[in-house]
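Enquirer: Got a predicted structure here, sequence first:
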Amino acid sequence: MGYVRSVNVAVLRTGEWTGRMGRTGIDKRPVDDPVEFTPGGVRGDQVIDTKHHGAWYQAAYAFDTEDLRFWSAELGRELVPGNAGENLSLLGCESSFAVIGERWRIGSAVLRVTGPRNPCRVFAGFWQHKGLVKRFAEIGRPGVYLAVEESGDIRAGDEVRMLSKPGHAVTVADVFALAMGDRDRREQVAPAAQDLPPKWRRQLRLEELTGRADTR
């Protein structure tokens, strides 16, 4: 599928664009040593805004280096691995088109694709682009949030290997489009409901189509 270009952990930042939290862990930097990925998150990383980040289904975030190059051209400045706030900078993976529920082995860890990352004003402020949320939605390549099914170490150069893929074929990009307001995608995304975290399933109103109720 591809491989890990770098593993990145947070350097805490402050600034007016960080919002009410005052600090953010969005600025992530590559590390040379293996990093442990656990169901509770990435060892050595820091999550400040735990209301919107850091749930079990957001244990790690991955973004493609090819997309970093696209945004470098878009913004007129060089973005490097970690600049999208990603723990895993991937090369040759097309992660935004991974199927929801897809399982990967990277290093000694097993990760599962849970859904897209939605852009926010902290992200826009970090990239110094006021219109980023809208433009990010238009491009539709949000990268992926990952749950950790088996803890393990990951380092730069590790191969991303497919373990399993659900048959519904609903991708991260499909769910992102629905989350960004394309309500025509609801029927298309509904078959992936069982592989989405309950909170996101409710937010996307998929239970109305599937009949699944989950109050967790």
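Expert: Received it, and whenever you're ready, just let me know what you need. Residues are numbered from 1 along each chain as shown.
Enquirer: going forward, measure contacts between C-alpha atoms and count neighbours the same way
Expert: Fine.
Enquirer: ok, which stretches of this structure are helices?
Expert: 65-75, 121-126, 132-139, 172-179, 186-189, 198-203, 207-210 (DSSP state H).
Enquirer: Output these as a markdown table; include the columns mean neighbour count and distance to Asn8.
Expert: Listed next are the helices of the chain as a markdown table, based on neighbours: other CA atoms under 10 Å; distance: least, CA to CA, whole Å:
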| stretch | mean neighbour count | distance to Asn8 |
| --- | --- | --- |
| helix 65-75 | 16 | 13 |
| helix 121-126 | 18 | 16 |
| helix 132-139 | 15 | 21 |
| helix 172-179 | 23 | 22 |
| helix 186-189 | 17 | 31 |
| helix 198-203 | 15 | 26 |
| helix 207-210 | 14 | 35 |
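Enquirer: so which of those helices gets nearest Val99?
Expert: Smallest distance to Val99 across the helices of the chain (CA to CA): 6.2 Å, for helix 172-179.
Enquirer: neighbouring contacts of that closest one?
Expert: Applying CA atoms under 8 Å, 6 or more residues apart in numbering, the contact partners of helix 172-179 are 95-100, 115-118, 137, 140-144, 184-186, 188-189, 204.
Enquirer: Narrow the residues you listed to just the buried residues.
Expert: When burial is judged by neighbour count using 16 or more other CA atoms under 10 Å, the buried members of the contacts of helix 172-179 are 95-100, 115-118, 137, 140-144, 186, 188-189, 204.
Enquirer: Contact partners for Pro119?
Expert: When contacts are counted by CA under 8 Å, 6+ apart, Pro119 touches Leu132, Val133, Phe136, Ala137.
Enquirer: now the last one: how far from Asp182?
Expert: Computed with CA to CA, to the nearest Å, the distance linking Ala137 and Asp182 is 10 Å.
Enquirer: Put this next to the previous one:
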Amino acid sequence: MKARLVSLNVGKPRELAHGRRTVRSAIYKTPVSGVLWLGERGLEGDEQADLRVHGGPEKAVCVYPLENLPHWRAVLGLELGPGAFGENFSVSGMVEEAVHIGDTYRVGEAVVQVSQPRQPCFKLAARHEVPELALLVQESGRTGFYFRCLQPGRVRAGDELALLERPGASVSVAEANRIMHRDKRDAAGIERLLAIPELSASWRRTLEKRLGGAVEDAGRRLSG
């Protein structure tokens, strides 16, 4: 099955109810038609509310596979369509098991590269009024992922995502999620991820710290 960009979605920050308070969020993304410019910091017309954790060169495009939506419709009892998970690219043919960290694709005139899995936050849960949604997404492995933009250019819904290159020692998005969220002391798995130069800096920092802790634990067990 060819990978395809089914829907382009953009949004601007707005007030989002979260418990007894409100926060600014651009989690609401709306499908748009026509051609958009994709640059190193994302799509024209799209914004993020908190640039400390969203957006930037390594998270220029949030991507979500539409194959995941039937699962969430069944679990949540909600009608969900493109943009429901706050993604910029709603895609088909790119489930987490099939996409690898460092994969490079051509889409329209642009060239993009997978930098890391998406880590859902409380704003996704607040949008759908399901408090445990971020944890459910994380535990399911149906997280989606991020692109960095290597070559800016025009993109539009319907464009094919053609795989140009895959790192030799690659790790799938699904496997990266397992290592990060479930088997957190898998030192060999952490080392495989850290060996991928294309892995985002934020994931690299987290995993390097975790690997140091795993090594210390192993040393204490041996000495004990």
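Expert: Perfect, thanks for sending it. As the structure is a prediction and not an experimental result, all values here were calculated from the model.
Enquirer: picking up where we left off before, what's the closest of the helices of the first structure to Gly25 of the first structure?
Expert: Set against Gly25 of the first structure and scored by CA to CA, these come closest in helix 121-126, at 10.1 Å.
Enquirer: From the contact counts, what lies against the closest one?
Expert: Secondary-structure packing of helix 121-126 of the first structure (3 or more CA pairs under 8 Å, 6 or more residues apart in numbering; DSSP states H and E): helix 132-139.
Enquirer: So what's the gap between the helix it packs on and the chain middle?
Expert: In this view, helix 132-139 of the first structure has its centroid 15 Å away from the chain centroid, taken as CA atoms, centre = their mean, to the nearest Å.
Enquirer: for stretch 172-192 of the second structure, same thing?
Expert: Centroid separation for stretch 172-192 of the second structure versus its chain: 16 Å, with CA atoms, centre = their mean.
Enquirer: next one: stretch 118-132 of the first structure
Expert: 15 Å.
Enquirer: Likewise for stretch 64-77 of the second structure?
Expert: Averaging C-alpha positions (CA atoms, centre = their mean) puts stretch 64-77 of the second structure 16 Å from its chain's average.
Enquirer: Check stretch 148-158 of the first structure too.
Expert: 16 Å.
Enquirer: Residues in contact with that stretch: which ones?
Expert: Around stretch 148-158 of the first structure, the neighbours that count as contacts under CA under 8 Å, 6+ apart are 3-7, 32-39, 41, 56-57, 59-60, 106-112.
Enquirer: So which of these sit within strands?
Expert: 3-7, 35-38, 41, 60, 106, 109-112 (DSSP state E).
Enquirer: and the residues you listed, which are buried?
Expert: Among these, those classed as buried by neighbour count (16+ other CA under 10 Å) are 3-7, 35-38, 41, 60, 106, 109-112.
Enquirer: for these, which one is nearest Pro81 of the first structure?
Expert: Nearest to Pro81 of the first structure among these: Ser6, at 6.7 Å, using CA to CA.
Enquirer: follow-up on the earlier one: for the contacts of Pro119 of the first structure, which ones persist in the second structure?
Expert: Compared against the second structure with both residues aligned by TM-score structural alignment, their matches' CA atoms under 8 Å, these retain Val133, Phe136, Ala137.
Enquirer: can I assume the second one is in contact with Gly143?
Expert: Meaning Phe136 of the first structure. No - look at Phe136 of the first structure against Gly143 with CA atoms under 8 Å: they stay out of range, at 10.8 Å.
Enquirer: Spit out the contact partners of the closest residue to Arg141 of the first structure other than its chain neighbours.
Expert: Nearest residue to Arg141 of the first structure in three dimensions, chain neighbours excluded: Ser96, at 5.3 Å (CA to CA, 6 or more residues apart in numbering). By CA under 8 Å, 6+ apart, the residues touching Ser96 of the first structure are Pro116, Arg141, Pro142, Gly143, Val144, Thr171, Val172, Ala173.
Enquirer: ok, now how distant is the third one from Arg13 of the first structure?
Expert: Which is Pro142 of the first structure. According to CA to CA, Pro142 of the first structure and Arg13 of the first structure sit 22 Å apart.
Enquirer: Show me what Cys181 of the second structure lines up with in the first structure.
Expert: In this structure residue 181 of the second structure is His, not Cys. Using TM-score structural alignment, the equivalent of His181 of the second structure in the first structure is Met180.
Enquirer: Can you give me the neighbour number for its match?
Expert: 16 (other CA atoms under 10 Å).
Enquirer: need the contact list for it.
Expert: Met180 of the first structure sits in contact with Ala137, where contact means CA under 8 Å, 6+ apart.
Enquirer: For Gly108 of the second structure, which non-adjacent residue is spatially closest?
Expert: Leaving aside its sequence neighbours, Gly108 of the second structure sits nearest to Val155 (CA to CA, 6+ apart; 4.7 Å).
Enquirer: And for that neighbour, the neighbour number?
Expert: Val155 of the second structure has 21 neighbours, counted by other CA under 10 Å.
Enquirer: swap in Val35 of the second structure?
Expert: Neighbour tally, Val35 of the second structure, other CA under 10 Å: 14.
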